[in-house]
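**Student:** Sequence and predicted structure, then a few things I'm wondering about:
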Amino acid sequence: MADTSRKVEIRDIPTQRLRVRARLVGEDGFPVIFVHGNCSSSAFFESLMKTLPEGFRGIAPDMRGYGHTEEKTINATRGMRDFADDLLALMDTLSLKRAVFVAHSAGAGMVMQLSIDHPERVAGLVVEAPLSPYGFGGTKDADGTPCWADFAGSGGGTANPDFVQRLKNKDRSTESQTSPRNVMNGCYVKPPFRHPDEEKLLDSVLDTHVSDELYPGNFTKSPNWPGVAPGTTGMNNAMAPAWYNTSSFAELKNGPDLLWIRGADDAIVSDTSLFDFGFLGKLGAVPGWPGDAQYPPQPMVSQMRKVMERYAANGGRYREVVLQDTGHSPHLEKTKEFHDLLVPFLQEHAR
């Protein structure tokens, strides 16, 4: 492993779009920007940032709606573009022409959007347990075909209301299956793994800003199963396929090399996700499921792979690595293995 003694500094950075709280390692070197996912913050990357080799400068922002960055509404009708534009504004403020990005879960969606809009700013892209290019929920095959015309079963109304309320209450208990601590330990990672910085990571989860404008967002009622369709504001709507689609990444010319790292036992982003209404309906956990023909489990991994195969056919380069006995957060669960994949990629693309 690399030297783990690098110091992480926390700083507020005013940009043209919003004030960003960020974790920083080093002042010089090629920039590496770490982008967290849903219901977390830059704190999820702190331990990894400490292992960043000399010659690299680490930047991990709290994205809007999370951590201690300024609260501003997420306009979900732009998909992930609010986040992509926030990242671009941060790069401009720091005078960074290009960076390698390391993006986790929903963060991968943010950076795939940035790559589509501004490929010249992305020197390389590491996506960890990435959000499907067709968003989260509401699609039924590897091509991202909608289950319903209104994309019912995705968006702000799909968040578990007890989990949302416990987030809002800053609940640290283990009394319910839907407590933030139990969701983190049971779904963000593969049990029985427990991170040594569990309390700090739980702080990060609980720093999620709960509202209709941020997390999980608003929703609309639907006549289609399961009865809710995407709204127009907030994180879960920004991930909904009504507004979010980065499958055009496959058509990029001279796009960034991409390293895709995922856990074999991911409970969140998979073809059998415990957070997907199609799979939950098939399990009998949500009544009224209309069946496989109308609403099968969303094949999230298969969707990503098909887009990546199209990317490769168009001249792009990607590599998929599956870590066994690993859940949704390989960089936390298999730190050495993740580090050993990351560093050669950084060294190859720091230009």
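**Tutor:** Looks like it arrived, so ask away. Residues are numbered from 1 along each chain as shown.
**Student:** Every contact and neighbour count from this point should use C-alpha atoms.
**Tutor:** Noted.
**Student:** Which residues lie in contact with the residue nearest the centre of the chain in this structure?
**Tutor:** Closest residue to the average C-alpha location of the chain: residue 106 at 1.9 Å, with C-alpha atoms, centre = their mean. By C-alpha atoms under 8 Å, 6 or more residues apart in numbering, residue 106 lies in contact with 36-38, 130-131, 239.
**Student:** dropping in the other structure now:
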Amino acid sequence: MESAHRFVTIDGGRMHVAEQGEGPPVIFCHGFPHTWYIWNRQLGAVAAAGYRAIAPDLRGYGRTRVREEPDSHTNRAVVGDLLALLDDIGAERAVFVGLDFGAALVWELALRAPERVSGVIVLNNPFAPRPPRPPSQLWAKAAARHFLHLDYFQKPGVADVELGASPREFLARVYFSLSADYHYLDTWRHPAEGTGYLDVLPEAPPLPWRWLSREDLDTLAQDFESTGFTGGLAWYRALDRNWELTADYADAHVTVPAYFLYGDRDTDMEGFSGHDPLGTLRAHVPDLRAVTEIADAGHLIQLERTEEVNALIVDHLRDLAARAR
């Protein structure tokens, strides 16, 4: 089944979406450096199960275009886009699936507009409460000891130029480094001073890999060759602003039904989600219905373990529907 493509009017621009199937909506939210296509293998499986599967290019990515404003890449702004998408398809609510930045986005959506969320299915990035101080302060402290992409990306124009000069090479190297075939935290062995991201990332083996084809990478690279990475990097540069805008949710719990799956070799679970990510998740998401560890999988778990992830997503959707009845 081929995806249909169209545009949805959002505040300050228009959002490109790919979709398949008919039925209750399931909306997939990507991260960095991805586009809608990172969910391409999930759309058909979810559509075949009787759902309307929708994957947008989020702000800053692919064919989505928005007017540049101070808060145009905050989670609050993108939550507005997702609500506009629900209104566009005439849906009161949907199930939202998220990975990476898309995971943080759907967690925040569940806080800001729980009445529009039937449930969330999150990959690799567990819910965590708002930190006591702006995130960039924590990153700067860590970057005094070793290279940290979160800190490096804060410098406007620096990573933009470096990564934009070789989009395909960067994508191959970062995707490989985040997979189960490499230990991403080895990038921390490099000093921060005078180091670029490509200096710390490993060389990627020739394609195809066991989980990514040359055609997949070509499709993903094509968009970034057109747009560059500045739009995606703007999400990193908005994280302190997200922190400011979520003051009212500092002690909030996610109350919608939630399902969580993660790779046993995911770098976010190992190095970026605190000392006890699953304990924190359970403490703040009272309707957490399932937690599944997937063996031999890294960050792009839906590509590395496509059939297993598709089966879990469909099972979780059916569980949601059965309990709702």
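**Tutor:** Looks like it came in fine. All values reported here derive from a predicted model rather than from experimental measurement.
**Student:** thinking again about what came up before, which position in the second structure pairs with the residue nearest to the centre of the first structure?
**Tutor:** Using TM-score structural alignment, the equivalent of residue 106 of the first structure in the second structure is residue 101.
**Student:** quick one: that match from residue 323 of the second structure, how far?
**Tutor:** Distance from residue 101 of the second structure to residue 323 of the second structure, counting by C-alpha to C-alpha, to the nearest Å: 28 Å.
**Student:** which stretches of the stretch 51-200 of the first structure form helices?
**Tutor:** Ranges of helices within the stretch 51-200 of the first structure are 81-93, 106-117, 161-168, 180-183, 198-206, based on DSSP state H, counting those that start in this stretch.
**Student:** Give me the mean distance between the fourth one and the second structure.
**Tutor:** Superposing on the second structure places helix 180-183 of the first structure at an average distance of 1.9 Å from its equivalents, by mean C-alpha distance after the TM-score superposition for the first structure.
**Student:** In the second structure, what stretch matches that helix?
**Tutor:** Across the second structure, the stretch matching helix 180-183 of the first structure (TM-score structural alignment) is residues 171-174.
**Student:** quick one on the thing from earlier: redo the contacts of residue 106 of the first structure as TSV? Include neighbour count and distance to residue 10 of the first structure.
**Tutor:** Putting the contacts of residue 106 of the first structure into TSV (neighbours: other C-alpha atoms under 10 Å; distance: C-alpha to C-alpha, whole Å) gives the following:
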residue	neighbour count	distance to residue 10 of the first structure
36	26	16
37	23	19
38	19	20
130	27	26
131	28	27
239	31	28
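**Student:** which of those are also in contact in the second structure?
**Tutor:** Contacts from those that recur in the second structure, judged by both residues aligned by TM-score structural alignment, their matches' C-alpha atoms under 8 Å, are 36-38.
**Student:** need the contact list for residue 49 of the second structure.
**Tutor:** Contacts for residue 49 of the second structure were tallied using C-alpha under 8 Å, 6+ apart; they are residue 314.
**Student:** Distance-wise, check it relative to residue 24 of the second structure.
**Tutor:** Residue 49 of the second structure sits at a distance of 10 Å from residue 24 of the second structure (criterion: C-alpha to C-alpha).
**Student:** Let me have the kept ones among the contacts of residue 106 of the first structure in JSON lines, adding distance to residue 90 of the first structure and secondary structure as columns.
**Tutor:** Shown next, in JSON lines, are these (distance: C-alpha to C-alpha, whole Å; DSSP: H, G, I helix; E, B strand; the rest coil):
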{"residue": "36", "distance to residue 90 of the first structure": "15", "secondary structure": "coil"}
{"residue": "37", "distance to residue 90 of the first structure": "17", "secondary structure": "coil"}
{"residue": "38", "distance to residue 90 of the first structure": "19", "secondary structure": "coil"}
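**Student:** Could I get those residues in a markdown table, plus columns for distance to residue 319 of the first structure?
**Tutor:** Shown next, in a markdown table, are these (distance: C-alpha to C-alpha, whole Å):
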| residue | distance to residue 319 of the first structure |
| --- | --- |
| 36 | 21 |
| 37 | 21 |
| 38 | 24 |
